[in-house]
Every structure is written in C-alpha cells, then in structure tokens.
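In: no FASTA, just this:
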C-alpha cells in the first residue's frame, strides 16, 4: 500500500510540473528590448501592461544625434486610440489605433517546443525553468515562438513574423507583477483635447508604427 501511495504522489507531482498553455499575470511592468529582422527598428523601452483595461504604456528616453528625447506611448485598445507624448515639450499627438488587442498569453492550441533552464539547474537559484511554445499567429501571417517561465507564466521572449518588418523579437526583462500606480497608464490631461492633439488628421497606426516614429 505504501508503494502505491508513493507512486500516486510521485505521479501527481510529475503532472503538476508538466507544461500547459497559460496566461501571463494581467498586471505587469518592466523593460522590453525590441528589434526587427530588417534592422529598421531596435530599441529598449520600459513598459506597463494592464490586461483588464487593455491598456499599455511604453516609455523611451535617451540621447540620439546629441539630442535628448523622452517619449511615452499610450495604447488604449478598447478605445482604439494611441497617444505619443513628448515629455520634454509637453505635447501630445493622437492616432487611431488599429489591430486587435493581443494579451500576453500562450494559446490553448500552442505546441510545446522545449522545457529548459535559463542559467543552470545545478544549484537552487542558479537558473529559471522556462517553456518555449510555438503556433500560428491569429491572422495566419506566420508563426510565433514564445518563452515563458514554468511558474507564473511570466514572459521571457517572443519572436513572430509581420509582413512589414519580417521577424520581430521581443525580450522582457526586470518584470514585476502588479502596477504600483495604475493611474500612470492614463494619458496626461493635455492629450484629451482633440483640437490640440490633431487626432482626426492622423492615419491609423499600430504600435510598431509608433515605435518607428520615435526613433
């Protein structure tokens, strides 16, 4: 009987470790490195992610051509609106936002490519157990390959194909669950006046278009 109980316990522990499609935490913040196959786009940005409201914010600051820049991109998918804020000049430009909201999730039809350690499995705290998944993009534009942690489904990196840029790679670093201040996802008040942001004069964009404009 003890042998049977031990076997059942061991089987249950093994099944608990088996990778399954999952959803990442609905509230995340951290940094993101993005670059494209055609080398037209490459940057590091801080991000905030709210899956409940379908809002995202990306912040990029630095120096280019001996000039500093400090931009924020606000993506409000339910409202189909995007805002680019120049924090130095306190200006805001609004754009119609096209494309469906894509949560950070491993779909149920994803195919498990591998389970592996980032770092080392030799000693505790020397590595992180991750799962790498693949599947078809919702619009059948190509494949995606995404890696998330086994515990918590925290995003590590994603690679997927777009007609405009070819393969695009996203790497997530310094992730933190939750948002210290959810109000930071709300665009500043001067973005809410259509006459000032020129919203109606802009062409529809997706978030990659906006990133390219910031470079």
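Out: Yep, that arrived. No experiment lies behind these values; they were computed from the predicted model shown.
In: going by C-alpha atoms from here, please, whenever you check contacts or count neighbours.
Out: Fine.
In: so residue 124 lies in a strand, does it not?
Out: No. Read with DSSP: H, G, I helix; E, B strand; the rest coil, residue 124 is coil and lies in no strand.
In: let me see the ranges of the helices in the chain.
Out: 2-17, 194-197, 207-214 (DSSP state H).
In: buried ones in the shortest one?
Out: Think helix 194-197. residue 197 (16 or more other CA atoms under 10 Å).
In: what's the spacing between it and its chain's center?
Out: 29 Å (CA atoms, centre = their mean, to the nearest Å).
In: just checking, what packs against it?
Out: strand 91-96 (3 or more CA pairs under 8 Å, 6 or more residues apart in numbering; DSSP states H and E).
In: the strand it packs on vs helix 207-214, what angle?
Out: Using axes from the mean of the first three to the mean of the last three CA atoms, to 10 degrees, one finds that strand 91-96 and helix 207-214 are set 150 degrees apart in direction.
In: measure the residue positioned nearest the centre of the chain to residue 8 for me?
Out: Geometric centre of the chain, nearest residue: residue 104, 6.2 Å, by CA atoms, centre = their mean. Distance from residue 104 to residue 8, counting by CA to CA, to the nearest Å: 34 Å.
In: give the buried residues for the longest strand anywhere in the chain.
Out: Counting residues, the longest strand found in the chain (DSSP state E) is strand 166-177. Neighbour counts over strand 166-177 (16+ other CA under 10 Å) mark 167-172, 175 as buried.
In: before we move on, back to that, check contacts around the residue nearest to the centre of the chain.
Out: 23-24, 155 (CA atoms under 8 Å, 6 or more residues apart in numbering).
In: out of the buried residues of strand 166-177, who's nearest residue 34?
Out: Of all the buried residues of strand 166-177, residue 34 sits closest to residue 170, with 4.7 Å by CA to CA.
In: give the contact list for the closest one.
Out: 32-35, 157-159.
In: residue 196 now?
Out: So residue 196 contacts 92-93, 190 (CA under 8 Å, 6+ apart).
In: of those residues - the most surrounded one?
Out: If you count neighbours using other CA atoms under 10 Å, the busiest of those is residue 92, which has 25 neighbours.
In: hang on, isn't it packed against residue 74?
Out: No. Using CA atoms under 8 Å, residue 92 makes no contact with residue 74, being 10.3 Å away.
In: between these two, which contacts overlap?
Out: 83-84.
In: one more structure, for comparison:
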C-alpha cells in the first residue's frame, strides 16, 4: 500500500512539473535570420513584430544564389496588405498577403517537447534555459518553437505547411521588447497611391 502511494505521489509531482505553454512578448524588435530549405534562400533582417495588431515590418537582405537584394516589407494582416519596396530601385509593390498571421511565441494548446540549456551550463552569464513546444495552427500548418524560460522570449520558430507553401526557420537575436519607432507600421512613402 505504501509503495503504491509513493509511486502515485512521485507520478503526480512529475506530471505537475511538465511546463505548460507560456505567454511570449506581444511586441518586439530584433534581428532575424530566416532560412527556407525548399526555396534555397536565406534572409538577414531587422524585424518588428506586433501580435496585438497582427502586423510585421522587416528590412530583408535576401541572398538567392549570387543575387542579393534588400527590401523593406510591411505586412498588415488585418487588412491583408503587403507593401514591398526594393531599396535599391525604390520600386514599390503592393499585394495581398498569401498566408495567415503566425504568432511567434507559444500558441495556446502547444505540446511541451523538452527543456535544454543553450551555451555553457554552470558558467554564470554564459547560458540560457530554453523550452521547446510543438503543435499545429488552425489551417494545419505544423510548428516547433523554442523560447527562453522563464520569460518566454522566442529564439527559434519553425513552420511546415504545404497548404500555404511555408517551410522556414526563423532565428531571433538582439531582441528588445516593445516597438521603438511609432511609425514602424506606416506604409512606406514609396508606396503612395499614385505610384501603385
């Protein structure tokens, strides 16, 4: 009887320690490195993210083979509009967004996979503890996200979706909470109605 009670208590303590989805910052700015193994390209970019209003802004340095271009890209998901300015030619293209807004934190209902230490464990200031979660969005797109703990700041975000042709990995670094530039989500001046 005592052994059964002990096993039940240990199982309950272990189950209670399984991390649950955490709340990631809803607004941040950072640098982002994005790779797409299917399209064979990499992007280095400055990135502003606003989950509350479903919008992103990035300055993307795209390398595809030997070609390199820099774009200013504003995506306003609530109005389903994308503004893309080639910073070399100053040409603006305004299009409809072809995929849904993806939160970059841990979506509710995510499954905890594992906890890990990034860096040199045991050396003060040389490591962070991270947790990795997985799941699927409503449209079936599969994701895996790694966040810091306890603050739930996103580090890596992977998505796979054949339906929306999304197959990429984001790595976030130099992250700062909030949006410093109040005009970050205004359409670029190159995209005036007369030019489109």
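Out: Looks like it arrived, so ask away. Computed from a predicted model, the values in this text were never measured in an experiment.
In: pick the one among the buried residues of strand 166-177 of the first structure closest to residue 50 of the first structure.
Out: residue 175 (13.4 Å).
In: and the nearest residue to residue 175 of the first structure once chain neighbours are set aside, how far is that from residue 155 of the first structure?
Out: Spatially, and ignoring its direct neighbours in sequence, residue 175 of the first structure is nearest to residue 30 (4.3 Å; CA to CA, 6 or more residues apart in numbering). In this view, residue 30 of the first structure and residue 155 of the first structure are 11 Å apart by CA to CA.
In: sorry, back to before: distance check, the residue nearest to the centre of the first structure against residue 39 of the first structure.
Out: 24 Å.
In: swap in residue 170 of the first structure?
Out: 14 Å.
In: how about residue 155 of the first structure?
Out: From residue 155 of the first structure over to residue 39 of the first structure (counting by CA to CA), the distance is 23 Å.
In: and the strands in the second structure?
Out: 27-36, 41-50, 55-64, 67-76, 81-86, 92-96, 111-119, 127-136, 142-148, 154-161, 166-177.
In: tell me how far the ends of stretch 51-58 of the first structure are from each other?
Out: Stretch 51-58 of the first structure end-to-end distance (CA to CA) = 15 Å.
In: ok, now stretch 197-212 of the first structure?
Out: 19 Å.
In: on that earlier part again, shared with the second structure, which of the contacts of residue 196 of the first structure?
Out: Contacts conserved in the second structure for the contacts of residue 196 of the first structure, counting by both residues aligned by TM-score structural alignment, their matches' CA atoms under 8 Å: 92, 190.
In: looking at the contacts of residue 196 of the first structure, which is nearest residue 212 of the first structure?
Out: When those are compared against residue 212 of the first structure (criterion: CA to CA), the nearest one is residue 93, at 14.7 Å.
In: right, and the closest one touches residue 74 too?
Out: No. Counting by CA under 8 Å, residue 93 of the first structure stays clear of residue 74, with 10.4 Å between them.
In: what's the overlap in contacts for those two?
Out: With CA under 8 Å, 6+ apart as the test, residue 93 of the first structure and residue 74 both reach 83-84.
In: could you check how far residue 80 of the first structure is from residue 186 of the first structure?
Out: According to CA to CA, residue 80 of the first structure and residue 186 of the first structure sit 14 Å apart.
In: same deal with residue 15 of the first structure?
Out: Taking CA to CA, one finds residue 15 of the first structure at 42 Å from residue 186 of the first structure.
In: so between those two, which is more surrounded?
Out: Comparing residue 15 of the first structure with residue 186 by neighbour count (other CA under 10 Å), the higher total belongs to residue 186, at 14 against 10.
In: now do the contacts for that one.
Out: residue 74.
In: any idea how far it is from residue 171 of the first structure?
Out: Taking CA to CA, one finds residue 186 of the first structure at 25 Å from residue 171 of the first structure.
In: again, but for residue 33 of the first structure
Out: Distance from residue 33 of the first structure to residue 171 of the first structure, by CA to CA: 5 Å.
In: equivalent analysis for residue 193 of the first structure, please.
Out: 35 Å.
In: check residue 162 of the first structure too.
Out: Residue 162 of the first structure is 17 Å from residue 171 of the first structure, where distance means CA to CA.
In: try residue 10 of the first structure
Out: 35 Å.
In: returning to that earlier point: neighbour-wise, which of residue 155 and residue 39 of the first structure wins?
Out: residue 155 (25 against 10).
In: got the contact list for the alignment partner in the second structure of the more buried one?
Out: In the second structure, the residue matched to residue 155 of the first structure (TM-score structural alignment) is residue 154. The contact partners of residue 154 of the second structure, by CA under 8 Å, 6+ apart, come to 24, 104-105, 145-148, 172.
In: again, only using 7 Å
Out: 104-105, 146-148, 172 (CA atoms under 7 Å, 6 or more residues apart in numbering).
In: ditto for residue 56 of the second structure
Out: 48-50, 74-76 are the contacts of residue 56 of the second structure under CA under 7 Å, 6+ apart.
In: again, 10 Å this time
Out: 27-29, 47-50, 73-77, 82, 101, 184-185 (CA atoms under 10 Å, 6 or more residues apart in numbering).
In: with residue 187 of the second structure instead?
Out: 57, 73-76, 81-85, 94 are the contacts of residue 187 of the second structure under CA under 10 Å, 6+ apart.
In: tell me the spacing between it and residue 118 of the second structure.
Out: Counting by CA to CA, the gap from residue 187 of the second structure to residue 118 of the second structure is 38 Å.
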